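>>> coords below, sequence missing:
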């Protein structure tokens, strides 16, 4: 192999590795969380400040687990959805439980507001699928 060809291939390989790494480092975990939620729930009218507050609360309560943070960043950059990742699915599920979506009869036309970070041990027991919310279904 000639020296110029070797150096050219090395430069191409280094560029192929550096470009995704720069993009990966530019995304914060908080922005990855907000981006995933906005993409997954794009059909809902979400409170933007509530999403940002949820992301901050998620990082505070769930702890900074480097492996999960790396996965969230990677999933955001690659566009992985909840059907392909249990981490994204759990993130969306916990976000919806942290909002008033279920308390307001799952009305998709109204603005969804963030209430507070959902913790089943500290939150009151609520069954959003009970007859209390849908009495007409049990008549």
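Structure received. Computed from a predicted structure; not experimentally measured.
>>> could you use CA atoms for every contact and neighbour count after this?
Will do.
>>> on the three-state scheme, the nearest residue to residue 102 once chain neighbours are set aside is what?
Leaving aside its chain neighbours, residue 102 sits nearest to residue 128 (5.5 Å; criterion: CA to CA, 6 or more residues apart in numbering). Residue 128 carries the three-state label coil when classified by DSSP: H, G, I helix; E, B strand; the rest coil.
>>> enumerate every residue touching residue 128.
By CA atoms under 8 Å, 6 or more residues apart in numbering, the residues touching residue 128 are 102-103, 105.
>>> all strands of this structure, in order?
Listed in chain order, the strands of the chain (DSSP state E) span residues 45-46, 111-112.
>>> so which of these is nearest residue 2?
strand 45-46 (57.8 Å; CA to CA).
>>> which residues does that closest one contact?
Contacts of strand 45-46 (CA under 8 Å, 6+ apart): 38, 108-113.
>>> most neighbours among the residues you listed, which one is it?
residue 112 (22 neighbours; other CA atoms under 10 Å).
>>> contacting residues around residue 69?
Here residue 69 is in contact with residue 29 (CA under 8 Å, 6+ apart).
>>> if I look at it, how far off is residue 86?
Note on residue 69: its distance to residue 86, by CA to CA, to the nearest Å, is 14 Å.
>>> second structure for comparison follows:
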């Protein structure tokens, strides 16, 4: 077998495996749901809280900041994370993940209930400091006494 044919076969096999991997990979919304659930594993959520958050975020255009390249970037990092090696720009993935999980937690009553991990966390509504300016979950009112 000649070198060109070998390289062509390897390229075709690689492209085929990428297509199959892309076809069986979960959707972006499913990936976001998995990321949120894995990040807050110790908390008990009311049923449908994550789905409500993602639906409202989609309606309000919060998820529009993730264009196709960012969506694929997040999906790839989420699917290929392991302890053996890290993908390039993992710190950027961690920043995006933490922003998403933080936005979700701010949209719940977790901070209002003084970060009580024994209570069921309820979804209140998409957090927007401009529409709810009087709620400051990090105020000392919640943590004194």
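Nice, thanks for sending it over. Keep in mind the model is a prediction, meaning the values are calculated, not measured.
>>> quick one on the thing from earlier: mind putting the contacts of residue 128 of structure 1 into CSV with neighbour count and distance to residue 78 of structure 1?
Below are the contacts of residue 128 of structure 1 laid out as CSV (neighbours: other CA atoms under 10 Å; distance: CA to CA, whole Å):
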residue, neighbour count, distance to residue 78 of structure 1
102, 17, 30
103, 14, 33
105, 12, 33
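>>> if we go to structure 2, which of those are intact?
Using both residues aligned by TM-score structural alignment, their matches' CA atoms under 8 Å, structure 2 keeps these contacts from the contacts of residue 128 of structure 1: 102-103.
>>> any idea which residue sits dead centre in structure 2?
For structure 2, the residue nearest the mean C-alpha position is residue 32 (3.6 Å; CA atoms, centre = their mean).
>>> what are the boundaries of the helices in structure 2?
Ranges of helices in structure 2, per DSSP state H, are 3-24, 28-39, 49-60, 68-79, 90-106.
>>> what's the closest of these to residue 131 of structure 2?
Per CA to CA, nearest to residue 131 of structure 2 of the helices of structure 2: helix 49-60, 12.4 Å.
>>> so what's the gap between the closest one and the chain middle?
In terms of CA atoms, centre = their mean, to the nearest Å, the centre of helix 49-60 of structure 2 is set 12 Å apart from its chain centre.
>>> packing partners for that helix?
Where contact means 3 or more CA pairs under 8 Å, 6 or more residues apart in numbering; DSSP states H and E, helix 49-60 of structure 2 is packed against helix 28-39.
>>> ok, the alignment partner in structure 1 of residue 79 of structure 2 - how many residues close by?
Aligning on TM-score structural alignment places residue 79 of structure 2 opposite residue 77 in structure 1. When counting by other CA under 10 Å, one arrives at 16 neighbours for residue 77 of structure 1.
>>> how about the contacts made by residue 77 of structure 1?
residue 24.
>>> re the thing from before, distance to residue 91 of structure 1 added to the strands of structure 1, as JSON lines?
As requested, the strands of structure 1 are exported to JSON lines (distance: least, CA to CA, whole Å):
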{"stretch": "strand 45-46", "distance to residue 91 of structure 1": "15"}
{"stretch": "strand 111-112", "distance to residue 91 of structure 1": "16"}
